[in-house]
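Participant: predicted model and sequence below, questions to follow.
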Amino acid sequence: MTESLVIDTTAHASETPDTPQPYRELGLADDEYARIREILGRRPTDAELAMYSVMWSEHCSYKSSKKHLRYFGETTTEEMKAKMLAGIGENAGVVDIGDGWAVTFKAESHNHPSYVEPYQGAATGVGGIVRDILAMGARPLAVADSLRFGPADAPDTRRVLPGIVAGVAGYGNCLGLPNVGGEVVFDASYAGNPLVNALCVGAMRAEDLHLAFASGTGNKIILFGARTGLDGIGGVSVLASDTFSGEESGSGRKKLPSVQVGDPFTEKVLIECCLELFAKKLVVGIQDLGGAGLSCATSELAAAGDGGMFIDLDRIPLRAEGMTAAEILSSESQERMCAVVEPSKVDEFMAICRKWDVLATEIGEVTDGDHLVITWRGETVVDVPPRTVALQGPVYDRPIERPSFQDALQADTPDNLPRPTTTEELRETLLRVISSPNQAAKDWVTEQYDRYVRGNTVLAQPADSGLIRIDENTGRGVAVSTDCNSRFVYLDPYTGAQLALAEAYRNVATTGATPLAVTDCLNFGAPTDPGVMWQFERAVHGLADGCAQLGIPVTGGNVSFFNQTGDTAILPTPLVGVLGVIDDVRRRIPTGIGAEAGETLLLLGETHDEFGGSAWAQVMHGHLGGLPPKVDLERERLLAEILVAGSRDGMISAAHDLSDGGLAQALVETALAGQCGARIFLDEDADAFVQLFSESAGRVLVAVPRTEELRFTEMCTARGLPWRKTGVVDPESNSLEIQGVADFSLDELRAAWEGTLPGIFG
């Protein structure tokens, strides 16, 4: 926006009803603009138009997804609600984990900004999710990230991936937060539209929970942190609500607002400042400034409070000259927080901010009215009911239609694809699968992250879940895992979402932690496509029904639409994050084998001939079709209970879940993680190929000390969990011997598994 010669005040707007306004350019539809005029009884001012446009964007208002997201509430039982201290609608979900501790966690997307400016897009994605956790009153403890790119060897992947990884690493490392988990996935559908989903987990004492609301007439509104600038105006709120056209994914870009610029060192002192303010009980309500900036913070605080709010934009510390009111309200400059403070505590609040060298300014107060009133240069430029901005945006009932290609896609099963039958073919298949970009080691990425800073990391990548100690006295800790096989979701969105839930749930249990709660990051194409909305609705129902069956609540999350280039949508990617708790991290279960010679390897669960969407079909045949593996959530629950019991009673020395790549992939990863050899026995009465490469769900490979084998297997049998002895650990050996198939040296496997990404990205 450019500064008007005349300030567009509310009075001026009433006097000039026919003044043309660029509402379409700001992403508002004709009927949405008409609704704003109806609410206000006049045309909006420039500042009000900017505020409504960002707050009614897809990213901020959830206008296409809200109808379907209600299903989470409909399926959440009272027992599930009892676990939550804060849930959907807050900055982040909070769960009670016992002994007075509460944990908050959430995942969010920063997809389109990361395509436009990879480093800053990814960095500010991390910064934003960390502030969401901070705003709940918690100390951020760790981050994780789930990244999706186009083909690994594609030119655009080579452009965006290094910058995105460096952005995630640079911001998290500077904050001193360990990066403990995540994924890196390559698929052609993400070309031109990478996914950057960031997760943060934090901990607090339960009584220290803070919420975002502005209550108490006369209480002061204080903006603190960085100055407000021109960076990120309309950034995530506009970028995440628009799709890239073919032109924009090529050499030219049509409408790409500037991406936010992050400063992790400013955020680091902001974190410490906030935590001291919380400890001194100086804050009534608090909100971070992320997407939609001050427009979001002020309208949401006021909408959740018991009165109105007054804000004076002339008091806002700026770092650019000549900014208009609309620009100040829309700026998404990073590292800013907005707090509601009692007048008697303002001086102490300001003193703590000065101690941490954090700029803090009183910009307004809570009023006894019911409007959000904002002035600029002495004139009223915003006078709106805040609930109409933050809570009562448009809600669309988008057309839903099962895609016409879905039947043919599911009918195109991999059953007729040629399978390896000889030992040489099986050997070659294993090496090709484990060295493919999706199955290969991600060390090239994760070694750029500091996984152990602060000294409380117990498990980190490539472990099944990240595990962080939160209480040094008791050893209590939390595990977190993020998962989604988007190929499964594409084949069957309902089952695919449940498989994502099942894998994240299983990964947490594999470390010995009890799964407790879920967050999600739902990445889909354009909601204007009825086929995309069908995928979305089915995935939401699958995830909600799955959580209800497992008895763990969805505490919050994020929806990211318009993830497509032109008419080509990404594979539907409903990322699922699961949080678990372990009473004592010293009982955690590592991934690598090798604690003791002669330990027994047991395969828990059942293996079936299931190859739809499998890594084998993709790597060996470039095939995607059929149905994904079946999911049995009751079996997943039983498996988790046995893993947790095995951890608690010292019966399991190592464990690794089976997912992409099947048993073959799990064997390679657990042997290399432990730098230990093993002898594997396949069932002579079953197909070796199916045993090695099937991706049946609900399976875990465990190493059990010989002294515990009988006790553990009797427990499995008594509780009805199938198991099969599948090998023995041999620390003296430098090979993985799959009897009847092949003998692989660990050096050969390591070269194949670890060499792929460095070979591509240098």
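Facilitator: That came in fine, so what should we check first? Residues are numbered from 1 along each chain as shown.
Participant: could you use CA atoms for every contact and neighbour count after this?
Facilitator: OK.
Participant: so what's the gap between the helix or strand where residue 727 lies and the chain middle?
Facilitator: Element membership for residue 727, per DSSP states H and E: strand 723-730. Chain-centre distance of strand 723-730: 35 Å, with Cα atoms, centre = their mean, to the nearest Å.
Participant: what does it rub up against?
Facilitator: 593-594, 596-606, 676-682, 703, 713, 716-717 (Cα atoms under 8 Å, 6 or more residues apart in numbering).
Participant: try it again at 6 Å.
Facilitator: 597-605, 677-681 (Cα atoms under 6 Å, 6 or more residues apart in numbering).
Participant: so of those, which ones are in strands?
Facilitator: 600-604, 677-680 (DSSP state E).
Participant: same list (those residues) but as TSV, adding neighbour count and distance to residue 730.
Facilitator: Below are the ones in strands among the contacts of strand 723-730 laid out as TSV (neighbours: other Cα atoms under 10 Å; distance: Cα to Cα, whole Å):
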residue	neighbour count	distance to residue 730
600	25	10
601	26	11
602	20	14
603	23	17
604	24	20
677	27	5
678	28	5
679	20	7
680	20	10
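Participant: tabulate those (TSV), appending distance to residue 478.
Facilitator: Below are these laid out as TSV (distance: Cα to Cα, whole Å):
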residue	distance to residue 478
600	28
601	26
602	26
603	26
604	24
677	30
678	31
679	33
680	33
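Participant: put this next to the first one:
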Amino acid sequence: MTTHVDSVSHATDTPDLGQPWAELGLKEDEYTRIREILGRRPTDAELAMYSVMWSEHCSYKSSKVHLRYFGETTTDEMRSTMLAGIGENAGVVDIGDGWAVTFKVESHNHPSYIEPYQGAATGVGGIVRDIMAMGARPVAVMDQLRFGAADADDTHRVLPGVVAGVGGYGNCLGLPNIGGETVFDESYAANPLVNALCAGVMRVEDLHLAFASGTGNRIILFGARTGLDGIGGVSVLASETFEEDEHGAPVKPRKLPSVQVGDPFAEKVLIECCLDLYRDKLVVGIQDLGGAGLACATSELAAAGDGGMHVVLDNVPLRAEGMTAAEILSSESQERMCAVVAPENVDAFMEVCRRWDVLATDIGEVTDGDRLTIEFRGRTVVDVPPRTVAHDGPVYERPLERPADQDALQADTTTALTRPSTGEELRRTLLDMVASPALCSRKFITEQYDRYVRGNTVLAENADGGVLRIDEESGRGIALSTDASGRYTRLDPYTGARLALAEAYRNVAVTGATPVAVTNCLNFGSPEDPGVMWQFREAVHGLADGCAELGIPVTGGNVSFYNQTGSTPILPTPVVGVLGVIDDVARRTPTAFGDTPGESVYLLGETRDELDGSIWAQVAHDHLGGMPPTVDLKWEATLARILATCSKDGLITGAHDLSEGGLAQALVESALAGECGLRVVLPADADPFVWLFSESAGRVIVSVPRGEEIRFQQMLTAQDIPHTRIAVTDPDSGTFEVQGQFTLATEELRAAHEGTLPALFGVDPV
């Protein structure tokens, strides 16, 4: 059956025809501007393109004015190792010896609430294709997950599907999951955060960018067929706040596009196909199809090129009958890529695709004009300046205002909270904390992921940062960590973002690697809330200023707004990912303390009475208030250099950063990871509670082999590094003893630490 096609000529002849611009998420002034750009009303297909590309998720229209600060604070020296940065599919860093690494983290939050498995799975698939589009082989993934209260019914609906989706897609691709975080907090109820990171490796000369250049070059769509799944998908879902019903419970958004459906086996084949195409130098430019689908790929390729583009939608392979031009352009069907190919290379390109059984179709060409034109059923349905779709969307300077409750929140410190004072109270507090959903073992989750596939994972399980070997001959490797603290960022967004940066930086440093670059995923509530926009601006400035102090660049990132239900936003959650480089992975430093008796454990850094926003305040008192710990990034850089030196010189056998839960949690995790007993001796003048549970930043614990203590201490003293001998390993004791306070059997600690999530979510699937 032939259906009506809303062509450009028809749009010109019917200027007053009503259009569903509001239903597609456009504001009245945005629709008016589209008409001004075109000099007429848009066709249905054009309206669909503008609506998805001008959505918050795709256009960054509320965040652009603040994100510019990253560029303003990045020096030429910081840019010197960047091969691609903000604005590309992913950042790329030259790490030496001819190697480059590309990495990025993105959100798939709202789709994962609607359909947990597919939302999370396609989040992984999408970020993997971003890495593929840079010319790299994807080598690892990580995940940052946030859920509501661990015992809430909706968390029990969402978490199993999200974890299965992350694991299922990544496992099928054969990509190791080398780390991440899972956090529970009531603010994430009905607004789970599913942030996925992927890293890829390439030779420097293999870098590819997204642009359509060269008149007459062909536009080839390859990968899966285009269907009705994911119409508007993340581009619509991520640009709207969930509503509340009359009882205050979250309801699904009014606009409910179908969540994308992923096929990881198709993506695995697509990866290998792309790598062969790159190897044979058959690609001029390339773009993955993610949010906004073909609307995004065609407009961005054309906008970044030196000409125009003409596309014939009839040539797009479909898996549904009767699809309209708007549906074809807006579909977010997965496992698709779009390449620009010179005419003389088309046959070779198609042959590579046939070899991998990847469907490939010529859908258009690069033209010598400055327009993107799209044809469907013999009629022109799109005729637009591509930059107006891809880059020149609305830019809002949203009102921002420090929240009215911010001063009261910061004044509500932990000083009035009852603290444990006796040895028995400290013992009970430690057990309660290690068993709490905030600090308990995540093995129930992480053991659903393959951490060692491909054989290059050096650190993943029980590690602060994941470490991968990228060169088998030299042993050269990379380390990655992602961190965030919504609690600290709520107390002070500027400091909270800096603390997230400091922790991710430190987590990379304790592996023995040198931190070199940053990516981010900024998860916040509605940008139409002035308080949220104030939080956002402060966090961006905190992160950018912090990177400038450390001298490492932000290579790219993602913004996720509208993470709230009704008027209640999530805790502001800037996720920070840090990439590090290590010359030889054989000298990486594990988190676990080893089985050698009598090794000394040292605490590096200063401990202060900093309990505001801490996990102790959350677990013991359900309290959030006060000011977060101070952060000294100059000290963090010094600490990182010390740890790298110790790693190279064989002065330490284990290292673990101190963060949530403080010294007590770090000692427990390192002891349990190494199946090692510990005898902890606090300084004579120490307040045991503060030393055990304070969350002062800039601290690590390290284990030093017997016979190296003097050399180790001399090095620290010579460089004026604060250090305290805090414990001794005792593998055969089977106990965790804080001398003069309490003793716990390590198996009792392990049972408390590892039993919580399996008890909450059922039998451990592994």
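Facilitator: Yes, it's here. Just so we're clear, the structure is a prediction, and the values are computed from it rather than from any experiment.
Participant: now for the ones in strands among the contacts of strand 723-730 of the first structure, which pair is the farthest apart?
Facilitator: The span of these, defined through Cα to Cα, is set by 604 and 677 at 20.2 Å.
Participant: now the strand holding residue 727 of the first structure on the second structure. Mean distance?
Facilitator: Superposed on the second structure, strand 723-730 of the first structure shows a mean distance of 0.8 Å to its aligned residues (mean Cα distance after the TM-score superposition for the first structure).
Participant: quick one, that strand and strand 600-604 angle?
Facilitator: 150 degrees (axes from the mean of the first three to the mean of the last three Cα atoms, to 10 degrees).
Participant: next, the buried residues of strand 723-730 of the first structure.
Facilitator: For strand 723-730 of the first structure, the buried set under the neighbour-count rule, 16 or more other Cα atoms under 10 Å, comprises 723-730.
Participant: what residues in the second structure pair up with that strand?
Facilitator: Using TM-score structural alignment, strand 723-730 of the first structure lines up with residues 723-730 of the second structure.
Participant: what residues does the residue nearest to residue 547 of the second structure when sequence neighbours are not counted make contact with?
Facilitator: Nearest non-adjacent residue to residue 547 of the second structure, counting by Cα to Cα, 6 or more residues apart in numbering: residue 553, 6.2 Å away. Each residue near residue 553 of the second structure by Cα under 6 Å, 6+ apart is listed here: 78, 517-518.
Participant: over to residue 295 of the second structure?
Facilitator: Neighbours of residue 295 of the second structure in contact, by Cα under 6 Å, 6+ apart: 49, 329.
Participant: could you say which helix or strand holds it?
Facilitator: Applying DSSP H and E, one finds residue 295 of the second structure within helix 293-304.
Participant: how big's the offset between that helix and the first structure?
Facilitator: For helix 293-304 of the second structure, the mean distance to aligned residues of the first structure following superposition is 0.3 Å (mean Cα distance after the TM-score superposition for the first structure).
Participant: right, and the helix or strand after that helix?
Facilitator: The helix or strand immediately downstream of helix 293-304 of the second structure is strand 308-312, counting by DSSP H and E.
Participant: my guess is residue 235 of the second structure meets residue 291, correct?
Facilitator: Yes - the pair residue 235 of the second structure / residue 291 is scored as a contact, 5.5 Å apart, by Cα atoms under 6 Å.
Participant: common neighbours of the two, please.
Facilitator: Counting by Cα under 6 Å, 6+ apart, residue 235 of the second structure and residue 291 have no common neighbour.
Participant: map residue 39 of the second structure across to the first structure for me.
Facilitator: Checking with TM-score structural alignment, residue 39 of the second structure has residue 41 as its match.
Participant: please apply the same query to residue 16 of the second structure.
Facilitator: Aligning on TM-score structural alignment places residue 16 of the second structure opposite residue 18 in the first structure.
Participant: did I read that right, its match in a helix?
Facilitator: No - according to DSSP: H, G, I helix; E, B strand; the rest coil, residue 18 of the first structure belongs to no helix; its state is coil.
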